[in-house]
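J.: 3D, please:
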Amino acid sequence: MRFLILGPLEIHDDNRKLALSAAKPSRVLSLLLLNHGQVVATRTLMEELWGDNPPVSSSTTLQTYIYQLRKLLSSSCSHGAHALQTHSAGYRLQLAAGFFDLDRFTDAMNRGQREQTRGEHDKARSSLTEALGLWRGQALAGLELGPQLQARATGLEELRARTLEMRIEASLAIGLHREAVGELRMLTAAEPYREGLASQLMIALYRSERRSEALEVYRRLHRLFIEELGIDPSPKIRKLHEAILKNDASIDFHPQGPSSAVHLQSRVRPAQLPADIPDFICRTRELAHITSALGPQRDDHTGRPPSQIVITGMTGVGKSALAVHAAHGLRAHYPDGQLYVRLRRAGHTISPSDALGGMLQAVGFPPTAIPANLEERSHLFRSWAADRKLLVLIDDAVSANQVEPLLPAGIRSAAIITSQSAIGGLPGAETVRLSPLGTGEATQLLALLAGKRKVAAEPEAAAAISQICGGLPLAIRICAARVTRRSWSLSQMLARLADHAERLNELCTDGLDMRRDLATGLASLTRREISAFQQLGTMRADTFTTTYAACELMAGVRDTERLLDRLHEASVVQLLGENTGGEPLWHFHPLMRSYAVELAYAAKDDVRSAV
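T.: Take a look at the predicted model:
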């Protein structure tokens, strides 16, 4: 005899379905089933049936229901009548193992959870699918529920939802993100307040190269929470949203074990590029240069080292956006796959060994097959890539030593590298240095992001915002996001940027933070170099000569020249050319200068506090 509650209440005897004649006996049986093997108190059963006001005859009526249930159970087998036992405090239903669908569900769910913990994601997905397959609808569907059953049914639905999330987690862990999108769309529509499902949909979309759709999922959730609940979504999903905005490699697909799906998908052709930039404009000359160097025009038979393009420029200038957009345009030319690795996350530098470990897993090597040391990992990767036509995108590199072990050795492969610092020492590398956009291009970007009507209505304000942002795409993107979210006019945004002391405070929204990115850009500098940066930032002149800087620093010209060269290598100051006397002309970007002034004043405050 089988008892089913994961859907309408049913009792099956072999191939025969037994009928329950009335609702109240069904509720008694349901409560006994949910507590099988334990004594259910008489008062608990009465509360379920009649609440706080049982009739005078409630005790006799309950005994009648128990009699009816025993009769039903005994009609199917000789020992059925003994399964329902009477005790002094109540009644107990004793079931044989494997005959209650809730027990089978719980066993399969727990098994899947253990397999998931061990990293056996294929097995976990199978076990959790088995568990969910036992459900035929809502628990105890069609039955009028009292307080006891209602609480238990609600708990079961929550357990079902959690099991579903675990099964989707297992699917995502073995690379089935594209397959999960459709189901997650339906689930989030049915359960719009469930953040776990929304998070999984965002991850599935992001890994399917649908970044803008992933961001839209968060925007809808945020709007729903604010308008309906008056609260923000949880810190966990806000952190995920920020990671997607930054194309954080931590949410990319990383194979987590020797699963069949991983071997089928990743060993053959990795496709790890972040989603393309839908609103990418400008940079026509630089894009053409990269495409020419690495595209179909490239001669594969010259015997030269593998081609590398190093894109440099100050923070927020659009290095990663250009690299990703160019890489997407080159995908067809590298049919054996595209790898993506980010070498700096949240201010922490990723070691070449760790980066290679992730790359090797991405192309299908199980963790047990990956060597422990950097040299052997590099040899293994180069052996795998030797005869392939592969494109590697290395984002936010710090030095040549960090990059060199990650480069494929085959002459048919290529790499695009982004770095704020100039990287030398890479054989066959060409450098593309990005400057901030001109006022016209910056205003064009603002129009694309904030709306052409806004810019057309206030062209002077748009141009002024572009100039204050110094043509920096990140700063313009932040301004556009704030204007759009707050429904501000461009004049209102301009007014908020007018105060130099508050400018960087205004350039922050939705995980984008100009000050934080400027600070990250100084990470490679020494204390002396940062001190010089602060001092030079407080000068009245944005553009200056080496001699002028030497006077401000009270240092020798040669020493100052070396300092300025180092700041230029780190893209902290710009080299404009030479004056009429042949002396180098240096320039501070307005936002970089604002940050230098902040640091200088903060340092003075620290000194005063110490005194």
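J.: drop to CA atoms for contacts and neighbour counts, all remaining ones
T.: Will do.
J.: and the helix ranked longest in the chain, what other elements does it pack with?
T.: Among all segments of the chain classified by DSSP state H, the helix with the greatest residue count is helix 147-173. For helix 147-173, the packing partners by 3 or more Cα pairs under 8 Å, 6 or more residues apart in numbering; DSSP states H and E come out as helix 23-34, helix 42-50, helix 101-117, helix 121-132, helix 177-190, helix 195-207.
J.: quick one, that helix and helix 177-190 angle?
T.: Here helix 147-173 runs at an angle of 150 degrees relative to helix 177-190 (axes from the mean of the first three to the mean of the last three Cα atoms, to 10 degrees).
J.: and the closest residue to residue 574 other than its chain neighbours, how far from residue 402?
T.: In space, and not counting its chain neighbours, residue 574 is closest to residue 587: 5.0 Å by Cα to Cα, 6 or more residues apart in numbering. Distance, residue 587 to residue 402, by Cα to Cα, to the nearest Å: 29 Å.
J.: I'd like the helices and strands packed on helix 147-173 laid out as CSV, including mean neighbour count.
T.: Conversion of these to CSV gives the following (neighbours: other Cα atoms under 10 Å):
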stretch, mean neighbour count
helix 23-34, 20
helix 42-50, 18
helix 101-117, 19
helix 121-132, 22
helix 177-190, 16
helix 195-207, 23
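J.: let's see this one next to it:
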Amino acid sequence: MKFRILGSVSTVANGLVKPLDGSRQRTLMAVMLINAQQVVTKDQFFAEVWGDRLPTAPDNALQAVVMRVRKVLAAEFGERFARERLVTLPDGYAMEIDPDEIDGHLFQRLTAEAKALVHQDPAAARELFAQALGLWQGPVLQGVTGGLICEGAVAQFEENRLAAAEARMQLDIPVLGYASVISELRKMVSLYPWRERLFELLMICLYETGRQAEAVQVYNYLRRRLIEEFGMEPSPNVQKCMMAILHQEPSIGQLERIC
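T.: Okay, the predicted model is just below:
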């Protein structure tokens, strides 16, 4: 792996992680790494790096930022790498590198492989989800103030991370038991209070460890917040889970929905 975007935008050379200096360099590098092996047009760079505060000579300003990024690549990986991988094209620039050299793309590949194995080989899927989540070093594109491309990537990566975390915790249960994920689930529901699947999993785990009253309390907390904030009831799945708890149905522990 040579680049990180799951955290600060950084280079990785000889085992050393080095965040990029300068907000414009970080944003330009982030856009190219998100779109590895694809052409990013000058207009896209203008929008991401400068937004509505375009400099007087935008082409020259963009070339200056690209030159600074090339110097970083040359210092970390050598002149040849900088010359051959950060490619200048008539309409823009492209980063010609293997996507697996970028932690974000590696995360996507590992989670896709894990999802494909969930029912066939749950143990292997659990390991792949854990590997993928272990790549995260902080908020994705930390320190980047980009435009729509960066904002879209942040939203998509965060959604995929939460889905992977939910799946990994669910796969932990048959191996480690319901109690093993309760603490993590409590932390997750506090960080993501509108993620109803997290509440559902927490309710199930509390119920299966003999804490029925706490499971009902979790449901009531979620329902009260949803009604107060949005005037809506919890999702049908969460309501179904609640009824199963109240009726003390044994099938609640089957946890069939993964991914």
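J.: please state their TM-score.
T.: TM-score for the superposed chains, counting by TM-score structural alignment, normalised by the length of the second structure: 0.91, backed by 254 aligned residues with a Cα RMSD of 1.9 Å.
J.: please convert the helices and strands packed on helix 147-173 of the first structure to TSV, extending it with distance to residue 491 of the first structure.
T.: Below are these laid out as TSV (distance: least, Cα to Cα, whole Å):
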stretch	distance to residue 491 of the first structure
helix 23-34	64
helix 42-50	64
helix 101-117	54
helix 121-132	53
helix 177-190	38
helix 195-207	34
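J.: those: which one's closest to residue 562 of the first structure?
T.: helix 195-207 (43.6 Å; Cα to Cα).
J.: report all helices and strands that that closest one contacts.
T.: helix 147-173, helix 177-190, helix 211-224, helix 235-245.
J.: so for residue 138 of the first structure, which of those sits nearest?
T.: Using Cα to Cα, the nearest of these to residue 138 of the first structure is helix 147-173, at 7.2 Å.
J.: mean deviation (superposed) between that closest one and the second structure, please.
T.: For helix 147-173 of the first structure, the mean deviation from the second structure after alignment is 1.4 Å (mean Cα distance after the TM-score superposition for the first structure).
J.: how about that helix: buried residues?
T.: Neighbour counts using 16 or more other Cα atoms under 10 Å place 148-149, 152-153, 156, 160-161, 163-173 of helix 147-173 of the first structure among the buried residues.
J.: could you check how far the longest helix of the first structure is from the centre of its chain?
T.: In terms of Cα atoms, centre = their mean, to the nearest Å, the centre of helix 147-173 of the first structure is found 24 Å from the chain centre.
J.: what count of nearby residues applies to residue 221 of the first structure?
T.: 21 (other Cα atoms under 10 Å).
J.: thinking it is in contact with residue 193, fair?
T.: Yes: Residue 221 of the first structure is within contact range of residue 193, at 7.5 Å (criterion: Cα atoms under 8 Å).
J.: residue in the first structure matching residue 195 of the second structure?
T.: Aligned by TM-score structural alignment, residue 195 of the second structure pairs with residue 194 of the first structure.
J.: could you find the closest non-adjacent residue to its match?
T.: residue 188 (7.1 Å).
J.: distance of the one you found relative to residue 530 of the first structure?
T.: 48 Å.
J.: ranges for the helices of the stretch 301-450 of the first structure?
T.: Counting by DSSP state H, counting those that start in this stretch, the stretch 301-450 of the first structure has helices at residues 319-330, 352-362, 374-385, 400-403, 439-450.
J.: pipe those helices into CSV and attach distance to residue 288 of the first structure and mean neighbour count per row.
T.: As requested, the helices of the stretch 301-450 of the first structure are exported to CSV (distance: least, Cα to Cα, whole Å; neighbours: other Cα atoms under 10 Å):
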stretch, distance to residue 288 of the first structure, mean neighbour count
helix 319-330, 9, 21
helix 352-362, 28, 21
helix 374-385, 26, 18
helix 400-403, 24, 16
helix 439-450, 17, 21
